[in-house]
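1. based on what follows, work out the 3D shape:
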Amino acid sequence: MEPGEPSEPTLSDKLDDDHYPAYTMGQATEILGVTAAFMRSLGTANLIEPLRSPGGHRRYSRYQLRLAARARRLVDQGTPMEAACRIITLENQLAEAMRLNAELQRRTHPSHGSPTP
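-> Predicted coordinates for the structure are as follows:
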């Protein structure tokens, strides 16, 4: 490896990474209590795009499992799958916009929100 090149992630890095595709389809369905068809439908609805192992098997991250769990709760409450996925997408976009707005506010007005000595 050349100096300055990123190093390979360690096992500890992978375990701490919310986006590391650590879970197989079987593990994901067992953890969430859903069917493989449900997980595939999340991909069809463009909510989750699992990574693929070298053998072509779907792999899911903890973050993706949280999205799937949220979708399951909405579907269990009677929300159609497509609508549930759209709701989750919009919730995520709103959360990101709010995060960016707060960051911009901190940069623009550094004294706001800071306690005075």
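2. all contacts plus neighbour counts: C-alpha atoms, from now on.
-> OK.
3. which of the residues in the helix ranked longest in the chain are buried?
-> If you go by DSSP state H, the chain has its longest helix at helix 81-108. Of all the residues in helix 81-108, those buried under the rule 16 or more other C-alpha atoms under 10 Å are 81-82, 84-88.
4. residues touching stretch 74-88, excluding its own?
-> Residues outside stretch 74-88 that contact it (C-alpha atoms under 8 Å, 6 or more residues apart in numbering) are 42, 45-47, 67, 70-71.
5. quick check: end-to-end length of that stretch?
-> 9 Å (C-alpha to C-alpha, to the nearest Å).
6. now the second one, please; I'll put the structures next to each other:
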Amino acid sequence: MTAEEPLGRLDDDDYPAFTMGRAAEMIGTTPAFLRAIGEARLITPLRSAGGHRRYSRYQLRIAARARELVDQGTPVEAACRIIILEDQLEEALRINAEFRRAAAGPDAGAEGR
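-> The predicted structure follows:
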């Protein structure tokens, strides 16, 4: 392990750097809200050796989106489902665009080599 590796984690969106209290503070909500979206399986925080929840920046962006929807009057469970569907749609559109590029490209058949 080099001295640079720990600092590299600061740029990693998936590194579980934030405690529940800090995560809730950052997105302007309560720990109970984070537990609720965890129970709805929208996000699954990692656990520290002591069993405490730890959140990544990516998870905080998802939680912030859920908070937006809840603040607009959407029930927590429905907000979580909306976000999951948005994510599935985004992934399907990305895959579709890749297929279209591959089909339109001059070397479309050469990708498997």
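7. can I get the contacts of stretch 74-88 of structure 1 in JSON lines including neighbour count, distance to residue 35 of structure 1 and secondary structure?
-> Formatted as JSON lines, the contacts of stretch 74-88 of structure 1 follow (neighbours: other C-alpha atoms under 10 Å; distance: C-alpha to C-alpha, whole Å; DSSP: H, G, I helix; E, B strand; the rest coil):
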{"residue": "42", "neighbour count": "22", "distance to residue 35 of structure 1": "11", "secondary structure": "helix"}
{"residue": "45", "neighbour count": "15", "distance to residue 35 of structure 1": "16", "secondary structure": "coil"}
{"residue": "46", "neighbour count": "13", "distance to residue 35 of structure 1": "17", "secondary structure": "coil"}
{"residue": "47", "neighbour count": "20", "distance to residue 35 of structure 1": "16", "secondary structure": "coil"}
{"residue": "67", "neighbour count": "19", "distance to residue 35 of structure 1": "15", "secondary structure": "helix"}
{"residue": "70", "neighbour count": "16", "distance to residue 35 of structure 1": "15", "secondary structure": "helix"}
{"residue": "71", "neighbour count": "26", "distance to residue 35 of structure 1": "13", "secondary structure": "helix"}
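8. out of these, which is nearest to residue 107 of structure 1?
-> Residue 107 of structure 1 lies nearest to residue 67 out of the contacts of stretch 74-88 of structure 1, by C-alpha to C-alpha, at 30.8 Å.
9. give the equivalent position in structure 2 for that closest one.
-> Alignment note: residue 67 of structure 1 maps to residue 62 in structure 2; criterion TM-score structural alignment.
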